[in-house]
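[1] sequence unavailable; structure follows:
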């Protein structure tokens, strides 16, 4: 994991500025903890995204405390201590000195000192900024701090008057990506392009979904990624109509489609790409028609991304185009306006077109501002992912389309002049797709 101290110094300054703009306060950002998978074996550690964005320290336990009050700015880190014996088993630690020298802490203490020192850090702050409801142990810890401060009111101690969601500050800062973040997202996109092409080449008749998944996740790691940014979806045949299907043991069959939704993670930032390819190497005529419809409207939706528009406006355009196409294919009857009004299209397209993307696959940031859809601004990154899913038991659909799901998804950066498709390196044109899949 690379660490640029200048990037994190700038982020710290922005956090302090936002705290001061809101009247000052103390923000507590817990680090993620390690979690047991089974026995004494732990899940692969992944740092909490807010802590990672604000501090950059890739170690479990402890927390960061940002204190801004009375014109003073102070970052306090609680970290695991250096321990020669434990470091032999689990790797080097920054320790208290590293927290100050490498990660910019004004003060640093060990995790074991946290419960004793947190009350003094929180005491007197007008607002405690903390995300209640995401970690029961941390909720209980800070509740004890508040109770203790209130109980000591007769001695002059003062608990914060308010507890506010730290996401109101951090998630707005994370929503618009800086140059360093975009560089990592581009690298994640490159890893993901290689992985999807590996899936297309490997996804031949007789292979199992789990085997295709292995090819994808190998490609993520082969060029320096940390693995998948979310659970990899490899959905063959009728499984392609299950939106969040996980790769299983289903065998890929000649004549089926295979829907892959997979994104590689690079230094905490993930891509998010969906492609649908023909297992045989060529779509059937009916599959080709459905795919061409989805591709055309997806490309139009990407071109609609620009400053000032909204995700709702983009989605509404996709809904209209899909409904027109479904009526044209005979999957829906009546007028397009009628089918939009009664939401009949949701039988075949039941999800939204876009979500924010960054450190989390469904990244943070409000979608509404003052109750209205949020206008896009340069630096935002979002997905464009329309899909058409024909139920296996849809008696109104042609037999050759029943159980066929198509989703095409790319990651799009909003720029001053419009947009850039970060994942355009993943083939999706019919000829390009089938060329990669050639058997």
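    Received it, and whenever you're ready, just let me know what you need. Model, not experiment: these values are computed from the prediction.

[2] C-alpha from now on. contacts and neighbour counts both.
    Noted.

[3] for residue 414, see how far away the residue nearest to residue 377 when sequence neighbours are not counted is.
    Excluding the flanking residues, the one nearest residue 377 by C-alpha to C-alpha, 6 or more residues apart in numbering is residue 307, at 4.8 Å. Taking C-alpha to C-alpha, to the nearest Å as the measure, residue 307 falls 7 Å from residue 414.

[4] picking up where we left off before, contacts only, for the residue nearest to residue 377.
    By C-alpha atoms under 8 Å, 6 or more residues apart in numbering, residue 307 lies in contact with 375-378, 414-418.

[5] tell me which two in those are the farthest apart.
    The span of those, defined through C-alpha to C-alpha, is set by 375 and 417 at 14.7 Å.

[6] give me the more crowded residue out of these two.
    Set residue 375 next to residue 417 and count neighbours by other C-alpha atoms under 10 Å: residue 375 wins out with 16 against 10.

[7] list the contacts of the more buried one.
    Going by C-alpha under 8 Å, 6+ apart, residue 375 touches 307-311.

[8] can you rerun that using 7 Å?
    The contact partners of residue 375, taken as C-alpha atoms under 7 Å, 6 or more residues apart in numbering, are 307-310.

[9] now rank these by neighbours and give me the top one.
    Among the contacts of residue 375, residue 310 has the most neighbours (other C-alpha under 10 Å), with 20 neighbours.

[10] not counting its neighbours along the chain, what's nearest that one?
    Nearest non-adjacent residue to residue 310 (C-alpha to C-alpha, 6+ apart): residue 375, at 4.8 Å.

[11] what about the helix or strand hosting residue 168, distance to the chain center?
    When elements are assigned from DSSP states H and E, residue 168 belongs to helix 167-175. Here the centre of helix 167-175 is set off from its chain's centre by 14 Å, with C-alpha atoms, centre = their mean, to the nearest Å.

[12] okay, one more to line up with it:
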């Protein structure tokens, strides 16, 4: 784990301590291993909140953060799996409680076996508990036992916290704003993902399968240090591109079809999220060109609204206006522009939102409204911008439009005076896509 990440985590813990009420303690659990089948597990992925505050990579751990003088010089404590020679032969090396304080800049660490007694001692006397109840079942049961121990021991002068707060209200607000360090990692994740999309475009040809393109992308991720995709990769050709979360990826690539790829690498926990749509054979048909250009025009028009003080709604309204006007001009909708927008007739072809927050989770945390109003963009926010049009084979339109699914998705960060596109390396104009695939 990089020393820069550990220093970031230390700063984050200090910010969290300052934002908690006085005499407060927070408990944050790590993720657990998840059974895949019988005695095998899925590849481990750390809980995003735990990773954000600790950088500690192992399962079955707990982080404790306090701002109370009750703790003396201990402001952060870690409970983790102990060193175990036999277990490490089978399952890999453990960090252990002895090495964790120096390696991860926590004040003290304990073996996980001490968690019940240790948490009971740490929570004693704190007025406020910050905890994400309902997020992690085993820790809910543990905290209930700890609190019961404290409440049932008044003769030992033990006092349970009188108030419990959802730590996510503080923590997810912090995570919404990315530091320069986080943005640098997301740039790297974006670059790896961009190159993977380019490789898939080059590899595409009639007769290959959707899973060939998926494999090309995953191979590129892994060969460049991103061992896992950030989410299940979508490779939808033809009418499959009209299924928003299509993941079967097992159909042959047909001539004259488009293929929609939604894929992003995960690097050091941070996600990229890119979608490109291109012709299997390298050349757009005229109907495909018309709808594709309309989606691209909508995205580019919406970009102007991504700046401090603007909102997702303002950007979405701009994209919807462009899409609806274009659908009327092409004959997929009829009638007045304002009426079509008011009646949301466009939703039969564009049924999802324009974008979402991006970070440690691909659909990252953070409120979209504040006090009932649309949240204004601020520097450091990272998000996707992904207009689309989906005309399925069952749509009641001219047959030339059927089976065309298009989405164009980029990742942007809000800056002091506008935005920066992190994913513009992947071609997305019709000419650039056709030139890349021809060469």
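    Done, it's in. Quick caveat: nothing in here was measured; it's all calculated off a predicted structure.

[13] just give the TM-score of the two.
    For these two chains in superposition, a TM-score of 0.96 is obtained (TM-score structural alignment, normalised by the length of structure 1); 436 aligned residues with a C-alpha RMSD of 1.4 Å.

[14] if we can go back for a sec, which pair in the contacts of residue 375 of structure 1 spans the largest distance?
    Most distant of those, by C-alpha to C-alpha, are 307 and 310, 8.4 Å apart.

[15] shared neighbours of those two, anything?
    Counting by C-alpha under 7 Å, 6+ apart, the contacts common to residue 307 of structure 1 and residue 310 are 375-376.

[16] hmm, back to that, now, the contacts of residue 375 of structure 1 that are in helices?
    Counting by DSSP state H, no part of the contacts of residue 375 of structure 1 is found in helices.

[17] let's have these in TSV, adding distance to residue 225 of structure 1.
    Shown next, in TSV, are those (distance: C-alpha to C-alpha, whole Å):
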residue	distance to residue 225 of structure 1
307	31
308	34
309	33
310	32
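
[18] what is the nearest of those to residue 39 of structure 1?
    Looking across these and measuring by C-alpha to C-alpha, the closest to residue 39 of structure 1 is residue 310, at 47.8 Å.

[19] residues in contact with the closest one?
    373-376.

[20] distance check, the most centrally placed residue in structure 1 against residue 286 of structure 1.
    The centroid of structure 1 falls nearest to residue 361 when counting by C-alpha atoms, centre = their mean (1.5 Å). As defined by C-alpha to C-alpha, residue 361 of structure 1 lies at a distance of 32 Å from residue 286 of structure 1.

[21] pretty sure residue 150 of structure 1 sits against residue 156.
    No. Using C-alpha atoms under 7 Å, residue 150 of structure 1 is not in contact with residue 156, being 9.7 Å away.

[22] who has more neighbours out of these two?
    Between residue 150 of structure 1 and residue 156, residue 150 has the larger neighbour count (other C-alpha under 10 Å), namely 17 against 10.

[23] in structure 2, where's the longest helix?
    helix 180-203.

[24] buried ones in that helix?
    Within helix 180-203 of structure 2, the residues scored as buried using 16 or more other C-alpha atoms under 10 Å are 182-183, 185-202.

[25] between that helix and helix 168-176, how many degrees?
    Relative orientation of helix 180-203 of structure 2 versus helix 168-176 (axes from the mean of the first three to the mean of the last three C-alpha atoms, to 10 degrees): 60 degrees.

[26] quick one, helices of the stretch 301-439 of structure 2?
    All helices of the stretch 301-439 of structure 2, identified by DSSP state H, counting those that start in this stretch, fall at 312-330, 337-342, 430-438.

[27] can you list those in a markdown table and add distance to residue 401 of structure 2?
    Shown next, in a markdown table, are the helices of the stretch 301-439 of structure 2 (distance: least, C-alpha to C-alpha, whole Å):
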| stretch | distance to residue 401 of structure 2 |
| --- | --- |
| helix 312-330 | 10 |
| helix 337-342 | 19 |
| helix 430-438 | 17 |
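
[28] got a list of what the nearest residue to residue 238 of structure 2 once chain neighbours are set aside touches?
    Counting by C-alpha to C-alpha, 6+ apart, residue 238 of structure 2 lies nearest to residue 257, which is 5.0 Å off, once chain neighbours are set aside. By C-alpha under 7 Å, 6+ apart, residue 257 of structure 2 lies in contact with 237-238, 279-280.

[29] one more time with 6 Å, if that's ok
    Contacts for residue 257 of structure 2 (C-alpha atoms under 6 Å, 6 or more residues apart in numbering) come out as 238, 279-280.

[30] from those residues, which single one is nearest residue 333 of structure 2?
    Checking those against residue 333 of structure 2 by C-alpha to C-alpha gives residue 238 as the nearest, at 21.8 Å.

[31] just checking, the closest one touches residue 405?
    No. If you go by C-alpha atoms under 6 Å, residue 238 of structure 2 and residue 405 don't touch, sitting 7.1 Å apart.

[32] so which of those two has more stuff around it?
    For residue 238 of structure 2 and residue 405, the more surrounded residue by other C-alpha under 10 Å is residue 405, and the numbers stand at 29 against 25.

[33] what do we get in structure 1 for that one?
    In structure 1, residue 405 of structure 2 lines up with residue 405, judged by TM-score structural alignment.

[34] I figured its match was touching residue 240, is that so?
    Yes. Taking C-alpha under 6 Å as the definition, residue 405 of structure 1 is a contact partner of residue 240 at 4.7 Å.

[35] so residue 108 of structure 1 sits in a strand?
    Yes. Residue 108 of structure 1: assigned to a strand according to DSSP: H, G, I helix; E, B strand; the rest coil.

[36] related to what we said a few turns ago, any chance of the contacts of residue 257 of structure 2 in JSON lines, with secondary structure and distance to residue 249 of structure 2 too?
    Listed next are the contacts of residue 257 of structure 2 as JSON lines, based on DSSP: H, G, I helix; E, B strand; the rest coil; distance: C-alpha to C-alpha, whole Å:
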{"residue": "238", "secondary structure": "helix", "distance to residue 249 of structure 2": "12"}
{"residue": "279", "secondary structure": "strand", "distance to residue 249 of structure 2": "16"}
{"residue": "280", "secondary structure": "coil", "distance to residue 249 of structure 2": "14"}
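
[37] many thanks, have a good one.
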